[in-house]
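Asks: The following block contains a protein sequence and its predicted model.
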Amino acid sequence: MRTVLALAAILLSLLATAPALAEDETGLTDRLRDTLEAVRERYDLPGATAAIVLPDGTLATAATGLADVEAGRAMTPGTPMLAASIGKTFLAATVLSLESDGLISQDDLLADHLGDRPWFADLPNARSITIGHLLHHRSGLPDHPHLAEFQDAAAARIASGQRVFTPEELLGFVIGREALFDAGTGWAYSDTGYILLGLVIEAVTGQRYYDVVAERFLSPLALDDTLPSDRPDLPGLAVGYTIPDNPFGLPVRTAHADGRLVWDPGVEWTGGGFASTSADLARWGHALFGGEAMAVPYLDRLLDGGPVAPDAPGILYGAGVAIYAETPLGPVYGHGGWIPGYVSSLRHYADPGVTVAFQINSDAGVVDDSSNHVGELEAALARLAMAVQQ
């Protein structure tokens, strides 16, 4: 997985160097499709989708390539893909919403909510972690997806067809380990911390996490093409393609002939946890970062970020959001997503009020760090969106 810092470096450099877009009279949708197609052809990608939401709410969408190469199924703007860690924006928004309702506070100790669980005492930094630490990746917890023990165990389960890991089983990969740093004193991306937040949400609401998100965001915002990625048979999902020597031992085509995934994406749970379309992701980002996702004020809490590295003071992480405070286009908010076979990106350009999202049904070049096509596409779509505003 590319880090927040690495993605920022790619984006900033390419915004400055990407060639100017040719002017045409075909409109935003055609230009969006042309941009997608150019990148797809250059990097031999199976397919991709993208969407742009303009300040007035106008939505443009486009698709290119194939959702299923072997079957010849065309990619369409309505084809869903796994959104991976962009799902963290839904979880963070849920925490802020519950905080507005007085059900939780970022200052709460994690122990106040999960301290009675039998495994809790052996969690790194167990007694000092707060909800805010988890939300901002400042807990000091390791990141279980990048532990060799997890990757080996996941590969074994995929190969044997065993059931998906439970949240508690995921936590088991970090139980008893040393903390990376004292809670609140550093920054390290941790899906494990977001698994804990999922358990907290269910504890304080008494509801299934996905039901809470649907009730508070998906239904009110009519995000009808966003659904839990909690099973292998997700309707209409584009087939994802990966590299031969991937960490989880998956086949290059990560789905059966009928489109059902050969693995269970439910393992991600609240570390991501949704399938969506680029259009829904762009609409969600436009509402979230535009301050319209909730009835009460929340942007100050959402964008209250800290630096991810001492040598990059302009790159911050807020409540489930990467913040690029100083770019040639002004402040940029968003999140990226990687999961085997899929890459997604969500960016909101605050000064013009434009939101851009795209998805690709291949992680080749990303999982092996062999290509900059994600950063190139982010830059090209940003330049296109800005050109429309001029």
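Replies: On my side now, so go ahead. Numbers count the residues shown, from 1 in each chain.
Asks: When you work out contacts or count neighbours from here on, use the C-alpha atoms and nothing else.
Replies: Will do.
Asks: Break down the protein into its helices, ranges please.
Replies: 4-17, 28-43, 87-100, 111-114, 131-135, 148-160, 167-171, 191-205, 209-213, 278-289, 299-302, 373-389 (DSSP state H).
Asks: nearest to Gly320, of the ones you listed?
Replies: Proximity to Gly320 (Cα to Cα) singles out helix 87-100 among those, at 5.0 Å.
Asks: So for that closest one, what gets flagged as buried?
Replies: 87-98, 100 (16 or more other Cα atoms under 10 Å).
Asks: how distant is the top strand by length along the chain from the center of its chain?
Replies: If you go by DSSP state E, the chain has its longest strand at strand 59-68. Remark: strand 59-68 is offset 19 Å from the chain centroid, using Cα atoms, centre = their mean, to the nearest Å.
Asks: hang on, the earlier thing: and the buried residues of helix 87-100 as JSON lines, adding distance to Val204?
Replies: Formatted as JSON lines, those follow (distance: Cα to Cα, whole Å):
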{"residue": "Gly87", "distance to Val204": "20"}
{"residue": "Lys88", "distance to Val204": "18"}
{"residue": "Thr89", "distance to Val204": "19"}
{"residue": "Phe90", "distance to Val204": "17"}
{"residue": "Leu91", "distance to Val204": "14"}
{"residue": "Ala92", "distance to Val204": "15"}
{"residue": "Ala93", "distance to Val204": "15"}
{"residue": "Thr94", "distance to Val204": "12"}
{"residue": "Val95", "distance to Val204": "10"}
{"residue": "Leu96", "distance to Val204": "13"}
{"residue": "Ser97", "distance to Val204": "12"}
{"residue": "Leu98", "distance to Val204": "9"}
{"residue": "Ser100", "distance to Val204": "13"}
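Asks: ok, and here's another one to check against it:
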Amino acid sequence: WSYSNTNYQLAGLVAEAAGGRPLHQLVRETLLNPIGVTTPFLDQYEAPTGPLPGGWSGGTVNVMDVRASTYSAAWAAGAYFATPEALARWWQGLMTGQLVGPASLSAMMTTVGPEGYGLGIVRRQLVGRPVWSHTGEIRGFSSVAAFDTARRFTVVLIANENPAPVTLIAGALVSVAATVASP
């Protein structure tokens, strides 16, 4: 077993074939609109819903001038732009069963391989706390979303820098949030 962006591309193609509509329409109708999240957009297929930050590489090179080729190539594997608030609301909705049924969420949480990878999510420990998580990296950007299973809260960090220590910072945020979140 090994992580592969190609698998996300194939999943996008399967979704389009099964749903009979372009991926961005399917995602909006089934995964965003039901919980009132409107700002994410699939780059090159939908118009930006707000101003875009510059993506940086190595702290010195603004890489947004190549946005069209870089992010269109990522498509289902990472061409969505979202605000931290929108991603947190979406992740919380996913992990609390608002977006998929119990059987689908259970299937997503069935892990393979030594890294604890399920269907699009990873079971890991952040600062000793069990979380379900996913990271993202693309030229100029890094992100992580983590759902604390015991306290049922979500932490999201998006940086317009790649590489960036988003998982390390998210771990610190999970540690702080766990002390104030109610079970």
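Replies: Nice, thanks for sending it over. Here the structure is a predicted model, which is why all the values come from computation and not from measurement.
Asks: returning to what we had before: just the buried residues of helix 87-100 of structure 1 now: which is nearest Arg33 of structure 1?
Replies: Among the buried residues of helix 87-100 of structure 1, and counting by Cα to Cα, the member closest to Arg33 of structure 1 is Gly87, at 25.3 Å.
Asks: Quick one: map the closest one onto structure 2.
Replies: Under the alignment defined by TM-score structural alignment, Gly87 of structure 1 is left unpaired in structure 2.
Asks: before we move on, back to that, looking at the helices of structure 1, which is closest to Val356 of structure 1?
Replies: helix 278-289 (5.7 Å).
Asks: So for the closest one, what gets flagged as buried?
Replies: When neighbours are counted by 16+ other Cα under 10 Å, the buried residues of helix 278-289 of structure 1 are found to be 278-289.
Asks: In structure 2, which residues correspond to that helix?
Replies: Counting by TM-score structural alignment, helix 278-289 of structure 1 pairs with residues 84-95 of structure 2.
Asks: ok, residues contacting the matching stretch?
Replies: When contacts are defined by Cα atoms under 8 Å, 6 or more residues apart in numbering, stretch 84-95 of structure 2 is touched by residues 31-32, 35, 37-40, 99-100, 105, 145, 147, 153-158.
Asks: Take those residues and keep only those in strands.
Replies: 145, 147, 153-158.
Asks: My read is that Pro244 of structure 1 contacts Pro251, right?
Replies: Yes: counting by Cα atoms under 8 Å, Pro244 of structure 1 does reach Pro251; the two are 6.6 Å apart.
Asks: okay, now the closest residue in space to Val262 of structure 1 that isn't next to it in sequence: neighbour count?
Replies: In this structure, Val262 of structure 1 finds its nearest non-sequential neighbour in Ala255, 5.0 Å apart by Cα to Cα, 6 or more residues apart in numbering. Neighbourhood size, Ala255 of structure 1 [other Cα atoms under 10 Å]: 22.
Asks: ok, the equivalent of Ala255 of structure 1 over in structure 2 - contacts?
Replies: Matched to structure 2 by TM-score structural alignment, Ala255 of structure 1 sits across from Met64. Contacts for Met64 of structure 2 were tallied using Cα under 8 Å, 6+ apart; they are 54-56, 140.
Asks: so which of the residues you listed hold up in structure 1?
Replies: Conservation of the contacts of Met64 of structure 2 in structure 1, assessed by both residues aligned by TM-score structural alignment, their matches' Cα atoms under 8 Å: retained contacts are 54-55.
Asks: Now render the helices of structure 1 as TSV, adding distance to Gly337 of structure 1.
Replies: Conversion of the helices of structure 1 to TSV gives the following (distance: least, Cα to Cα, whole Å):
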stretch	distance to Gly337 of structure 1
helix 4-17	10
helix 28-43	18
helix 87-100	8
helix 111-114	28
helix 131-135	17
helix 148-160	18
helix 167-171	19
helix 191-205	12
helix 209-213	19
helix 278-289	11
helix 299-302	19
helix 373-389	11
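Asks: how near is the residue sitting furthest away from the middle of structure 2 to Ala17 of structure 2?
Replies: In terms of distance from the mean C-alpha position of structure 2, Thr60 ranks first, at 25.3 Å (Cα atoms, centre = their mean). Applying Cα to Cα, to the nearest Å, the value for Thr60 of structure 2 to Ala17 of structure 2 is 41 Å.
Asks: coming back round to it: residues in structure 2 matched by the longest strand of structure 1, start to end?
Replies: Against structure 2, there is no aligned range for strand 59-68 of structure 1 (TM-score structural alignment).
Asks: and that strand, which residues are buried?
Replies: In strand 59-68 of structure 1, counting by 16+ other Cα under 10 Å, buried: 59-68.
Asks: Over to stretch 296-315 of structure 1?
Replies: 298-299, 302-303, 305-308, 314-315.
Asks: Let's see which of those end up in strands.
Replies: Using DSSP E, the buried residues of stretch 296-315 of structure 1 in strands are 306-307, 315.
Asks: Output those in CSV, with distance to Thr49 of structure 1 appended to each entry.
Replies: Converted to CSV, these look like this (distance: Cα to Cα, whole Å):
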residue, distance to Thr49 of structure 1
Gly306, 32
Pro307, 31
Ile315, 27
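Asks: which of these lies closest to Asp112 of structure 1?
Replies: Using Cα to Cα, Gly306 comes nearest to Asp112 of structure 1 of those, at 24.3 Å.
Asks: Alignment lookup: the closest one to structure 2.
Replies: Under the alignment defined by TM-score structural alignment, Gly306 of structure 1 is paired with Val112 of structure 2.
Asks: Quick check: that match touching Ile121?
Replies: No: the criterion here is Cα under 8 Å, and Val112 of structure 2 misses it with Ile121 at 10.9 Å.
Asks: which parts of the top strand by length along structure 2 are buried?
Replies: If you go by DSSP E, structure 2 has its longest strand at strand 129-138. In terms of neighbour count (16+ other Cα under 10 Å), strand 129-138 of structure 2 has its buried residues at 129-135, 137-138.
Asks: what's around Ala148 of structure 1, how many residues?
Replies: Per other Cα under 10 Å, the neighbour tally for Ala148 of structure 1 reads 12.
Asks: Reformat the buried residues of helix 278-289 of structure 1 as JSON lines; add distance to Leu15 of structure 1.
Replies: Shown next, in JSON lines, are those (distance: Cα to Cα, whole Å):
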{"residue": "Ser278", "distance to Leu15 of structure 1": "21"}
{"residue": "Ala279", "distance to Leu15 of structure 1": "23"}
{"residue": "Asp280", "distance to Leu15 of structure 1": "25"}
{"residue": "Leu281", "distance to Leu15 of structure 1": "22"}
{"residue": "Ala282", "distance to Leu15 of structure 1": "20"}
{"residue": "Arg283", "distance to Leu15 of structure 1": "23"}
{"residue": "Trp284", "distance to Leu15 of structure 1": "24"}
{"residue": "Gly285", "distance to Leu15 of structure 1": "21"}
{"residue": "His286", "distance to Leu15 of structure 1": "21"}
{"residue": "Ala287", "distance to Leu15 of structure 1": "25"}
{"residue": "Leu288", "distance to Leu15 of structure 1": "24"}
{"residue": "Phe289", "distance to Leu15 of structure 1": "21"}
